[in-house]
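A.B. asks: Fold the following, please.
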Amino acid sequence: MRRGTRGRPASGGPAVLIRNVDVEGYGRVDVRVAEGRVVEVGPGLGGRTGVDGHGGTLLPGLHDHHLHLTALAAEAASVRVGPADVNGADELAKALTGGAPGEWVRAVGYHESVAGKLDRAALDRLVADRSVRVQHRSGELWVWNGAALRAAGMDDAGDGRFWRSDERLRGRVPSTPLDLTGVGRRAAARGITGFTNADPHPDPDLHTILRPLPQRLTVLGLDPAAPVKIRLDDLTLPTPDELAERVARTRPRPVAVHCVTRVQLLVTLLALDTAGAVTGDRVEHGAVIPAETVEWVRRLGVTVVTQPHFPVERAAAYETDVHPEDRGHLYRCGTLRAAGVRIAAGTDAPYATADPWAVMRAAVGREGPEALPPRAALGLFMGAPLAPGGPPRAVAPGARADLCLLHVPLREALRGLSADCVRAAFVDGRPITG
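C.D. replies: This is a model prediction of the structure:
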């Protein structure tokens, strides 16, 4: 039976013993799992030996609290054209001309630092003889060339720039193969046992589409217990009262509000003050959190689901794209933690790295007060999926048996924070890695 967060039971199976592992709070012990739960933790447990941990640490499985799974799975059928992949118009044109004649080219990761602003005319100058669509690194903008627009019957679509139009465009393009097997395998090798998909308008059949993934799945806005995603845009920003009315209509369900600018955060905090915050409310990204609002965020009890790697991965772009007054407030971690704000992390893949360990390293390596200790950085991915940032999950009797087994003791893993330390991952006590 499919594992999910929608109230469906685990499939059960015989009891399995994970022997000779270090567990926080217990020391060197054995762990017995049955019916998808941890049932015993202690030294010298008898019974079937499924796995010998060889003294490695057994942790709760990692949970990526914010990513976009179908877009990530489509990457294998896409051309990477980000700043790390191509440099300048000539290299961009070369990258976009791959594939057989007549095939659509789907390119992702573009940023203006590669070759300036793209529109239909600019793409036509680069590639005119095949259908090309290019997605901006933000995931919010698609740019089509003339051949693509004509092939889709949209030759009158102006400059070929489509802002937040995925639903409109979905039926206009050939279906893209989704490498879900690869996504699940790579995530399992990193110790990831659960995902929270954060699309603003998820496909109603998304659970069926993503069924090949072995990880546990939460979908914002789709699962009954999950927060409802609200995406804000400065150009169409509601008033605080308007947003409060929208939030009130979702209650008793929590909300997950997309906040990437100072004004979006302020409107959100005012709206939550008016509507009343509830357990599970989230601020997605929290890209700009002014110092004077940190206590406000704490008082409301919302969780900030952040991406501490963005200031590292996008440092050069932020020097030009972000107003100087906002640069000191980007993707806070350490100051939020010190103030008692609940924080968790998501990779935002495929719009950034899909490796949570790289995110942890970035969080530790931040300059100044935003840096996190290694154990706190690990904790960004160890919260419960529906209430991230709350009490950390633990390997203890009664806990769900979504587990990450390391090759090494925890202190050694914290020194490097690398996926290389992961030996195996388990969902409901069943291994999902080889």
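
A.B. asks: okay, CA-based contacts and neighbour counts for the rest of this
C.D. replies: Fine.

A.B. asks: Quick one: residues contacting G171.
C.D. replies: Counting by Cα atoms under 8 Å, 6 or more residues apart in numbering, G171 touches no other residue.

A.B. asks: gap between it and A424?
C.D. replies: Between G171 and A424 the computed distance is 39 Å (Cα to Cα, to the nearest Å).

A.B. asks: Now the most far-flung residue of the chain relative to its centre: which helix or strand?
C.D. replies: In the chain, G46 marks the outermost C-alpha relative to the chain mean, sitting 39.2 Å out by Cα atoms, centre = their mean. Under the criterion DSSP states H and E, no helix or strand holds G46.

A.B. asks: before we move on, what about the one 4 residues further on?
C.D. replies: In this assignment (DSSP H and E), G50 forms part of strand 49-52.

A.B. asks: in the helix or strand following that strand, what's buried?
C.D. replies: Counting by DSSP H and E, the element after strand 49-52 in chain order, helix or strand, is strand 58-60. Buried positions in strand 58-60, judged by neighbour count with 16 or more other Cα atoms under 10 Å: 58-60.

A.B. asks: Could you do stretch 88-104 as well?
C.D. replies: For stretch 88-104, a neighbour-count test (16+ other Cα under 10 Å) marks 89, 92-93, 95-97, 104 as buried.

A.B. asks: Let's compare: structure for the following, please.
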Amino acid sequence: MTLSPAEPRCEAVAVVFGRVAETGSTSEIMRSVGSETKVIDLNGKTVLPGFIDTHVHLDDFGLTLRTVNMEGVTSVADVRRLLSERVSHTPRGDWVLGRGWNENVLKEKRLLTRWDIDEVSPDNPLYLHHFSCHATLLNSRGLEASGIDRHTKPPAGGWIDVDESGEPTGFLRSNARFMAPVGLNGVRPRPNLGTLREALLVGVNEAVKYGLTSIHVPSADRDEIKVTQELAAEGMLPLRVTLLPKVELLDHALKLGIGSGLGDEWLGIGAVKIFSDGSLIARTAAVKESFDGEPENEGILNDPGVFSRQILEANRAGMQVSVHAVGDRAIEAVLAAYEAALRDTPREDHRHRIEHGSLFPRGLRDWARRLGVVVSTQPELVTRNGDGFQASLGDRRMRYTYPIKSLLEEGIIVSGSSDCPLTYPNPLKGIWSATTRTSENTGEIITAGERVTIDQAIRMYTINAAMVSFDEKRKGTIERGKLADFTVLSADPYEVSPEEILNIRVEMTIVGGKVV
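C.D. replies: Coordinates of the predicted model:
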């Protein structure tokens, strides 16, 4: 499957110097075979343009693979068992880090508190990253080590949960999680460069197993940029990386004249990354109506004056901008900032991004289309967390929660991504999620009208993903002159039902004509 309008399917591909030289029938391509030509016979397997994931936190992915994995844990007792096992092998006083717990999967159907876990770790501080990646749980030792008690005020854009008596429960939302001296989402203190290098290598080599040939890395800081650049120079990257520098580096980039598009076919600079709000799962997304059951909670909106100025400066410099915007109140504020920036400095093809675009009603979609905004979204969050979204938002708002089909059919470019390590960087799982929207917890379909076709879903992880980073002339389809990046599958996703996509395996990942 080439995804090229001129030749949607072909039997064979010729590759020269890492690029597609010719496509056609097997007999046509075999005429070009010489004595030194390497021929790979895939025996009828399906080849797609290489998968692209437009939102992978590469450093966090590599680092979290070393922590206590609580994904899929279904009870408080199981949480305690996993933690007790790790604590027993950890020196007294050292932090124990975990990740992935989800109250919607627990049979208790509630958030964990420090009192649930204190008994198994009286001497070790615990930091348990919520599966949303926008909240964390500390035990009592962890709160103590972080200097948090009933008198502590949260930072701007953060929230410390307390019980009826005003005591912290240990659950820290959004920016409050950075009060701990450690963490998984922006680990502090940052790992040394050697550890970071190991984490990045683990991450990229894991990613290619899922058929990925390119990834976008948002919120890249100085160290991640430095180490990734070193790996690229050493030829150690098995796939292509587009870095989205965190906005704190914007002033430095502008002074140096560094902008979106700098780099080569292996490593490049993309959009500058900005945050506007939190997470639907953690109920910190900025919403226009309060979350169900929490009448005073409309989430957290970062200062629009600050991020509007950042957008204005980046747009003036000709940079692409990417803003994390989940709730409808946040999306509205970001679109207003984009509109103001483009009024100040008009640009015909800016492709400013919205990351996530979770709660996206029709009026805001129309506005985004008129502005030329593109969206990088995560279909798997619907199938993993749709039940939690339902509890937070209710039936009416669920109609425009992750409205992927509507976005596409209304003319907005939408790319697929994982927000790894929130979910694994598995495009086939994303394609299954986008086409079925079937809850992994209940088996029910989440907003059936927003299911997309197989073709739409595959394009989200190929040509659409290439367009999001202005790479459509060299990636996203299999055509003469483009990079020879292919994903080889055990079966043709166009020939099976959406429900059967999870049975398809990645047989081979090819980057620049080489099997990686």
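
A.B. asks: Need the counterpart of H134 of the second structure in the first structure.
C.D. replies: Counting by TM-score structural alignment, H134 of the second structure corresponds to E140 in the first structure.

A.B. asks: Let me know whether that match touches W163 as I believe.
C.D. replies: Yes - contact criterion Cα atoms under 8 Å: E140 of the first structure and W163 qualify, at 5.9 Å.

A.B. asks: Let me know the closest of the buried residues of stretch 88-104 of the first structure to R37 of the first structure.
C.D. replies: Closest approach to R37 of the first structure among those (Cα to Cα): W104, at 46.5 Å.

A.B. asks: How much space separates that closest one from R161 of the first structure?
C.D. replies: Using Cα to Cα, W104 of the first structure is found at 17 Å from R161 of the first structure.

A.B. asks: and if you look at A377 of the first structure?
C.D. replies: As judged by Cα to Cα, A377 of the first structure and R161 of the first structure stand 38 Å apart.

A.B. asks: Mind checking which of the two has more residues around it?
C.D. replies: A377 (26 against 19; other Cα atoms under 10 Å).

A.B. asks: part of a helix, is R170 of the first structure?
C.D. replies: Yes - checked against DSSP: H, G, I helix; E, B strand; the rest coil, R170 of the first structure lies within a helix.

A.B. asks: I'd like to know how many residues surround it.
C.D. replies: R170 of the first structure, neighbours per other Cα under 10 Å, totals 10.

A.B. asks: swap in H258 of the first structure?
C.D. replies: Around H258 of the first structure there are 23 residues (other Cα under 10 Å).

A.B. asks: correct me, but it touches R231?
C.D. replies: Yes - using Cα under 8 Å, H258 of the first structure is in contact with R231, at 4.7 Å.

A.B. asks: what sits against T303 of the first structure?
C.D. replies: For T303 of the first structure, the contact set (Cα under 8 Å, 6+ apart) comprises 280-283, 341-344, 388-389.

A.B. asks: One more pass at 6 Å, please.
C.D. replies: Each residue near T303 of the first structure by Cα atoms under 6 Å, 6 or more residues apart in numbering is listed here: 282, 342-343.

A.B. asks: Return the closest of those with respect to T239 of the first structure.
C.D. replies: Closest to T239 of the first structure, out of all of the contacts of T303 of the first structure and judged by Cα to Cα, is R282, at 18.9 Å.

A.B. asks: Now which residue in the second structure aligns to the closest one?
C.D. replies: Per TM-score structural alignment, the equivalent position to R282 of the first structure in the second structure is R353.

A.B. asks: One more: L372 of the first structure?
C.D. replies: In the second structure, the residue matched to L372 of the first structure (TM-score structural alignment) is V452.

A.B. asks: Count the residues that sit near its match.
C.D. replies: That count, for V452 of the second structure with other Cα under 10 Å as the rule, works out to 24.

A.B. asks: Was I right to think it contacts S433?
C.D. replies: No - using Cα atoms under 6 Å, V452 of the second structure makes no contact with S433, being 9.4 Å away.

A.B. asks: What is the end-to-end distance of stretch 24-40 of the second structure?
C.D. replies: End residues of stretch 24-40 of the second structure are separated by 15 Å (Cα to Cα).

A.B. asks: go on, stretch 356-373 of the first structure?
C.D. replies: Counting by Cα to Cα, you get 15 Å between the two ends of stretch 356-373 of the first structure.

A.B. asks: Measure how far that stretch is from the centre of its chain, please.
C.D. replies: 17 Å (Cα atoms, centre = their mean, to the nearest Å).

A.B. asks: Give me the buried stretch members for stretch 188-201 of the second structure, please.
C.D. replies: Neighbour-count burial for stretch 188-201 of the second structure, counted by 16+ other Cα under 10 Å, picks out 196-197, 199-201.
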